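Peer 1: This is the structure alone, sequence omitted:
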């Protein structure tokens, strides 16, 4: 479980093909002694399990492994060495919930279709898939590349957000451009409400 509040910008050190999919090594500012092998870390919004880690003089790092389904459904298959990633460690009991509850289970990808840079913000418009669009509501929450954001407007498959300077400084969003694919996780409350409505209608 996560909150969608990015706490580190990691850098991809290496990517290796393995029988199960891909293994990625990520440099981090996290103290890797502070979490165990098997811990969950959201990387660009995708929940991954730590399989190796080390605090090193040249920089701390941890390894994750991405299975075939993850590669098919998320932007992990597009990652490149040197790329920065939004990172968030899993939520602990009693921690401040600054964003919204995020599972790290990506529902699909959205595509950036418009970017407008303003003096105090950046406007981004996305195109969602037909499967995920019904769960995105105006003024609702959505997790994009692991960042908890508030939806500004919705029009069919299109939805938009505004990014403030702080968000642009501490995440990878300053680099995102038209045509980029984005990991999308809808609000879990919307997902469960839709499922309940489905059963209520059929019942």
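Peer 2: Looks like it arrived, so ask away. In this text the structure is predicted, and so the values were computed from the model without any measurement.
Peer 1: contacts, neighbours, all on C-alpha from now
Peer 2: Noted.
Peer 1: Which SSE is immediately downstream of whichever strand or helix holds residue 123?
Peer 2: Assigning secondary structure by DSSP states H and E places residue 123 in strand 121-127. Beyond strand 121-127 on the C-terminal side, the first helix or strand identified by DSSP H and E is strand 141-144.
Peer 1: In this protein, which helix is the longest?
Peer 2: Taking residue count as the measure and DSSP state H as the definition, the longest helix of the chain comes out as helix 188-202.
Peer 1: outside of the helix or strand hosting residue 23, which residues touch it?
Peer 2: Here residue 23 sits within strand 21-28, counting by DSSP H and E. Surrounding strand 21-28, the residues in contact under the criterion Cα atoms under 8 Å, 6 or more residues apart in numbering are 8-17, 59-68, 71.
Peer 1: Now with 7 Å, please.
Peer 2: The list of residues contacting strand 21-28 from outside it, by Cα atoms under 7 Å, 6 or more residues apart in numbering, reads 10-17, 59-68.
Peer 1: Just the buried ones from those residues, in ChimeraX syntax?
Peer 2: Those of the contacts of strand 21-28 that meet the burial criterion (16 or more other Cα atoms under 10 Å) are gathered into one ChimeraX selection, given here:
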select :10,11,12,13,15,60,61,62,63,64,65,66
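Peer 1: Just the contacts of strand 21-28: which are in helices?
Peer 2: Applying DSSP H to the contacts of strand 21-28, the entries found in helices are residue 68.
Peer 1: What about residue 146, how many residues nearby?
Peer 2: Other residues near residue 146 come to 31 when the count uses other Cα atoms under 10 Å.
Peer 1: The structure to be compared is supplied as follows:
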């Protein structure tokens, strides 16, 4: 699990795609002795496993599912990427719970400055938009953000200067594609409701939500 708080911006050293799978190598400032083979790192919001370490670089196997569902097809040498190591059990959850499993892609449909901040509007598939709520949480390129508004085609967010400078959002423009992970809690609530509708669950109650960890 992750928090959506980006630790640093890495740089793609190479992205080799063979058939439908690939190997991604990223240059990063993480101390090599703190990263072990098998550790999880979120790269632009996608949870990947470290399979090799080099001098200031880390390599990951990228599955066909990840390539098909994310913007990794657009990665090339020199592309900046958001990086976050997996959340330690003793760590602080300052963002929101992020699984590192990208749901879909969204397209930036508008970008403008507002009172020193940056307003971004995104268009995303309707089948995932149902999990997005105004003032709820969403992960964009692995960044934990609060949704401002939602409409029939997408949603908007407001980016403070610190977040813009410390993530890859600073270089994003209208038409760019980004990785989206919706709030995991919304998916579990939908699952519980669907089981009730099919008669496989006693229904939703405050007691059930509390037992399931939603309260």
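Peer 2: All right, it came through fine. Keep in mind the model is a prediction, meaning the values are calculated, not measured.
Peer 1: what's the average distance of the strand holding residue 23 of structure 1 to structure 2?
Peer 2: Here strand 21-28 of structure 1 is compared with structure 2 after superposition; its mean distance to the aligned residues, by mean Cα distance after the TM-score superposition for structure 1, is 0.9 Å.
Peer 1: For the very next helix or strand once past that strand, name the packing helices and strands.
Peer 2: Where DSSP H and E defines the elements, the next helix or strand beyond strand 21-28 of structure 1 is strand 40-43. Under the contact definition 3 or more Cα pairs under 7 Å, 6 or more residues apart in numbering; DSSP states H and E, strand 40-43 of structure 1 sits against strand 46-54, strand 84-89.
Peer 1: The longest helix of structure 1 corresponds to what range in structure 2?
Peer 2: Helix 188-202 of structure 1 lines up with residues 184-198 of structure 2 when matched by TM-score structural alignment.
Peer 1: now stretch 157-169 of structure 1: which residue numbers in structure 2?
Peer 2: So in structure 2, the equivalent range for stretch 157-169 of structure 1 is 153-165, judged by TM-score structural alignment.
Peer 1: And stretch 92-100 of structure 1, by the same measure?
Peer 2: Using TM-score structural alignment, the residues of structure 2 aligned to stretch 92-100 of structure 1 are 88-96.
Peer 1: now the nearest residue to residue 83 of structure 2 once chain neighbours are set aside: how far from residue 61 of structure 2?
Peer 2: When the adjacent residues along the chain are set aside, residue 83 of structure 2 lies closest to residue 43, with 5.0 Å between them (Cα to Cα, 6 or more residues apart in numbering). Relative to residue 61 of structure 2, residue 43 of structure 2 is positioned 12 Å away (criterion: Cα to Cα, to the nearest Å).
Peer 1: The longest helix of structure 1: which residues count as buried?
Peer 2: Buried residues in helix 188-202 of structure 1, counted by 16+ other Cα under 10 Å: 188, 190.
Peer 1: ok, residue 88 of structure 2 to residue 111 of structure 2 distance?
Peer 2: For residue 88 of structure 2, the distance to residue 111 of structure 2 under the criterion Cα to Cα works out to 34 Å.
Peer 1: Same question for residue 24 of structure 2.
Peer 2: Residue 24 of structure 2 sits at a distance of 29 Å from residue 111 of structure 2 (criterion: Cα to Cα).
Peer 1: Between those two, point out the one with more neighbours.
Peer 2: It is residue 24, of residue 24 of structure 2 and residue 111, that has more neighbours when counted by other Cα under 10 Å, with 23 against 17.
Peer 1: any idea how far that one is from residue 169 of structure 2?
Peer 2: With distances taken as Cα to Cα, residue 24 of structure 2 is found 21 Å from residue 169 of structure 2.
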